[in-house]
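**Q** only geometry, no sequence info:
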């Protein structure tokens, strides 16, 4: 059969590849971004209860009303904003589905979408499938800050959407109030949509505060913000995420959501709603993950790897250029095979495979695993 691939550059998935290599060599897997610890027992008990409560059929397409109401309450508590659970909140099958759905709902062939790299690797394929034109703004190591004067040059009359991510995966950088003000100034008077990936919203460190565009009136009217219960509640395998957007944008988002997955898991939505109604444990995540970051950094202090600043997310970048001149992909393969630790080569989070000799570790692991990984890497 003859056909033209929409994603010819995808031959595999770096996260799956590195996790598979880690399993093959019995290595400590600090590559793929998932916790190695269980969610709250109370939450798991609620799932068992909800499975027995007539939840075997479809949930409503936009998501269970009870969960959407809890999300609105959470937005008020965390951001101080009022969100209409009926017209502004949509529950999806993970944040990635919400990102794909948002892009598919608005991007037409020829529309330009600006993405910021290094970044999560789902944006470009989603834009390509929709027929849009990807415009890449590259942040520079080691600060990974956005120069908004430079960024302005990437905006053209064809710009339909700008994708932002804070805290950023993989760099751990944050957008601050000045960043949001600059972005608001650039899009003022345009029809540009902001797609804001905020899945690590509660993982901000050293006294920093997460800045969501939803907080800024001039941005909120054009923003689709995407969040992840997988990250917030340590349940990445449950695949429950959500989007908050103005009604006009939500209406279009739901049209695509309805005709792809239709709805997310009914019993899991109900369990999360019941859990959130009586538990705000996510407010403790900044302290929880900052301790893990610090444990990991202290343990890694004996190695020759040089840490970059991590202000958010549960990823830590290291510079290995003092150790080797090899490319980051080859270096990560060697780490697994010779030292028993898996990492992600940051070049795989750039469209052009830009290589600064940086690797990414996930520190959403128990302390003993983090310390064991550091002991192995001390032999480098």
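**A** Now that the structure is in, tell me what you want to look at. Being a predicted model, the structure only gives us computed values, none of them experimental.

**Q** From here on, just use CA atoms for contacts and neighbour counts.
**A** Fine.

**Q** Helix or strand: which one has the closest residue to residue 51 other than its chain neighbours?
**A** Leaving aside its sequence neighbours, residue 51 sits nearest to residue 267 (CA to CA, 6 or more residues apart in numbering; 5.7 Å). Following DSSP states H and E, one finds residue 267 within helix 266-278.

**Q** For stretch 317-331, buried residues please.
**A** Buried residues in stretch 317-331, counted by 16 or more other CA atoms under 10 Å: 317, 318, 319, 320, 321, 328, 329, 331.

**Q** Spatially nearest residue to the second one (excluding sequence neighbours)?
**A** To tie it back to what came earlier, the one meant is residue 318. With sequence-adjacent residues excluded and distances taken as CA to CA, 6+ apart, residue 318 is closest to residue 307, at 4.4 Å.

**Q** Please compare the first structure with the one that follows:
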């Protein structure tokens, strides 16, 4: 048999998705892969019911159905505070995963360098390698997961083609301040670099923090490629509806990659999801209130158990320090946790550059009763502390 591609030697399958399979194997509560166990808004489900009978059921326009792009542009104009042309500035993708891959392949040539903040969502390293790029890692330092300005400048001095920015951050829940974004933007302009943003948690922000869209800052729209999705905002992770918002030249390039990568996102799901794009501000206020309550419930429970964690500023993840349990391998700890305790988490090492084995990541996008049961099971951890 011919030798397989060696670019795949540099990364493994997704640890996050693997932990879901382990959770299923042991019947554990899945606090690893970040998807809800509650239904999407009923208005979207009703729209899906209608679409199932009426259609469309064939291909939509490759870069997104016209009415979907128009509604998305109106919604994002409101939140981003910039003018968005649905025909020139929007591309609909099969989830934000494809959006990030399209962005990387559209701006990077083989051999280019890309800055990645560490800890990072595991896809970013794979995206860089698959696009032929070399990651440059810049550390986000706990407890607030801030970056060192000089370290970031040193990374820019290596003339990267792009920087990947997850805001709010997965896995830490960090929300980048406007001051931090202005500094990142100043370096991007100074060194003529793109910034590819992953903003799928843009509407899950905890008080008093505020989300700022990098593309909305002065002179940044032309070099910012904003990637996001409807998955987390409307609890429809399985629908795989993502998008890119960028300047026309970037979008035209991304359209080429998208066309030959996936052809197009699912037409009936785009049609049904329009109902969500039409929601008013009250929906997003309620969404934040719901996740504020889930966060308080879960973190208060961790406090009672005595687990150490970093409080998230946004998104729905929490990084927990497992040093006191004496495991040298966080993956083995997570397997044990799923099997013996009945709760699944993600080993933190999958998010870090370098040997970091003392963190695990939980998520709290679950029904209240699910979180209460998970905390009840986690109480058993008190018996295993060193």
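**A** Nice, I can see it. Note that the coordinates shown come from a computational prediction; the quantities given were computed from them, not determined experimentally.

**Q** buried sites along the helix holding residue 267 of structure 1?
**A** By 16+ other CA under 10 Å, the buried positions in helix 266-278 of structure 1 come out as 266, 267, 268, 269, 270, 271, 272, 273, 274, 275, 276, 277.

**Q** Contact partners for the fourth one?
**A** Read it as residue 269 of structure 1. Listed by CA atoms under 8 Å, 6 or more residues apart in numbering, the contact set of residue 269 of structure 1 reads 63, 64, 67, 240.

**Q** mind checking how far it is from residue 177 of structure 1?
**A** For residue 269 of structure 1, the distance to residue 177 of structure 1 equals 33 Å [CA to CA, to the nearest Å].

**Q** how big's the offset between stretch 292-305 of structure 2 and structure 1?
**A** Compared with structure 1 after fitting, stretch 292-305 of structure 2 deviates on average by 1.1 Å (mean CA distance after the TM-score superposition for structure 1).

**Q** What are the buried residues along that stretch?
**A** For stretch 292-305 of structure 2, the neighbour count (16+ other CA under 10 Å) marks 292, 294, 295, 297, 298, 299, 301, 302, 305 as buried.

**Q** quick revisit: after superposition, how close is the helix holding residue 267 of structure 1 to structure 2?
**A** Helix 266-278 of structure 1 sits 1.8 Å off on average (mean CA distance after the TM-score superposition for structure 1).

**Q** re the thing from before, pretty sure the residue nearest to residue 51 of structure 1 contacts residue 50?
**A** Yes - between residue 267 of structure 1 and residue 50 there is a contact under CA atoms under 8 Å: 5.3 Å.

**Q** Please enumerate the strands of the stretch 151-300 of structure 1.
**A** Taking DSSP state E, counting those that start in this stretch as the test, the strands found in the stretch 151-300 of structure 1 are 159-165, 193-197, 223-228, 241-244.

**Q** wait, which of those is closest to residue 344 of structure 1?
**A** Proximity to residue 344 of structure 1 (CA to CA) singles out strand 159-165 among the strands of the stretch 151-300 of structure 1, at 18.5 Å.

**Q** quick check: angle from the closest one to strand 193-197?
**A** On the basis of axes from the mean of the first three to the mean of the last three CA atoms, to 10 degrees, strand 159-165 of structure 1 is oriented at 20 degrees to strand 193-197.

**Q** Kindly spell out which helices and strands sit in contact with strand 159-165 of structure 1.
**A** Applying 3 or more CA pairs under 8 Å, 6 or more residues apart in numbering; DSSP states H and E, we find strand 159-165 of structure 1 packed against strand 112-117, strand 193-197.

**Q** residues in structure 2 aligned with it?
**A** Using TM-score structural alignment, strand 159-165 of structure 1 lines up with residues 160-166 of structure 2.

**Q** Could you tell me how far the matching stretch lies from the centre of the chain?
**A** Stretch 160-166 of structure 2 has its C-alpha centroid displaced from the chain centroid by 15 Å (CA atoms, centre = their mean, to the nearest Å).

**Q** With stretch 199-207 of structure 1 instead?
**A** Distance of stretch 199-207 of structure 1 from its chain centroid, counting by CA atoms, centre = their mean, is 12 Å.

**Q** Confirm that residue 42 of structure 1 sits in a strand.
**A** No - checked against DSSP: H, G, I helix; E, B strand; the rest coil, residue 42 of structure 1 lies outside a strand; its state is helix.

**Q** which residues touch it?
**A** Counting by CA under 8 Å, 6+ apart, residue 42 of structure 1 makes contact with residue 275.

**Q** again, but for the one 4 residues further on
**A** Taking CA under 8 Å, 6+ apart, we find residue 46 of structure 1 in contact with 271, 274, 275.

**Q** One more pass at 10 Å, please.
**A** By CA atoms under 10 Å, 6 or more residues apart in numbering, residue 46 of structure 1 lies in contact with 267, 268, 270, 271, 272, 273, 274, 275.

**Q** give the contact list for the second one.
**A** Remark: with contacts taken as CA under 10 Å, 6+ apart, residue 268 of structure 1 is in contact with 43, 44, 46, 47, 48, 50, 51, 55, 238, 239, 240, 274.

**Q** Look at stretch 182-198 of structure 2 and report the distance between its end residues.
**A** 17 Å.

**Q** returning to that earlier point: among the strands of the stretch 151-300 of structure 1, which comes closest to residue 210 of structure 1?
**A** Here strand 159-165 is closest among the strands of the stretch 151-300 of structure 1 (CA to CA), at 11.2 Å.

**Q** what's the average distance of that closest one to structure 2?
**A** Strand 159-165 of structure 1, aligned to structure 2 and superposed, deviates on average by 0.6 Å (mean CA distance after the TM-score superposition for structure 1).

**Q** which residue packs closest to residue 252 of structure 2, ignoring adjacent ones?
**A** Residue 252 of structure 2 sits nearest to residue 88 (CA to CA, 6+ apart), 7.9 Å away.

**Q** The longest helix along structure 2 versus helix 267-277: what angle between them?
**A** If you go by DSSP state H, structure 2 has its longest helix at helix 281-305. Per the same axes, to 10 degrees, the angle that helix 281-305 of structure 2 makes with helix 267-277 is 90 degrees.
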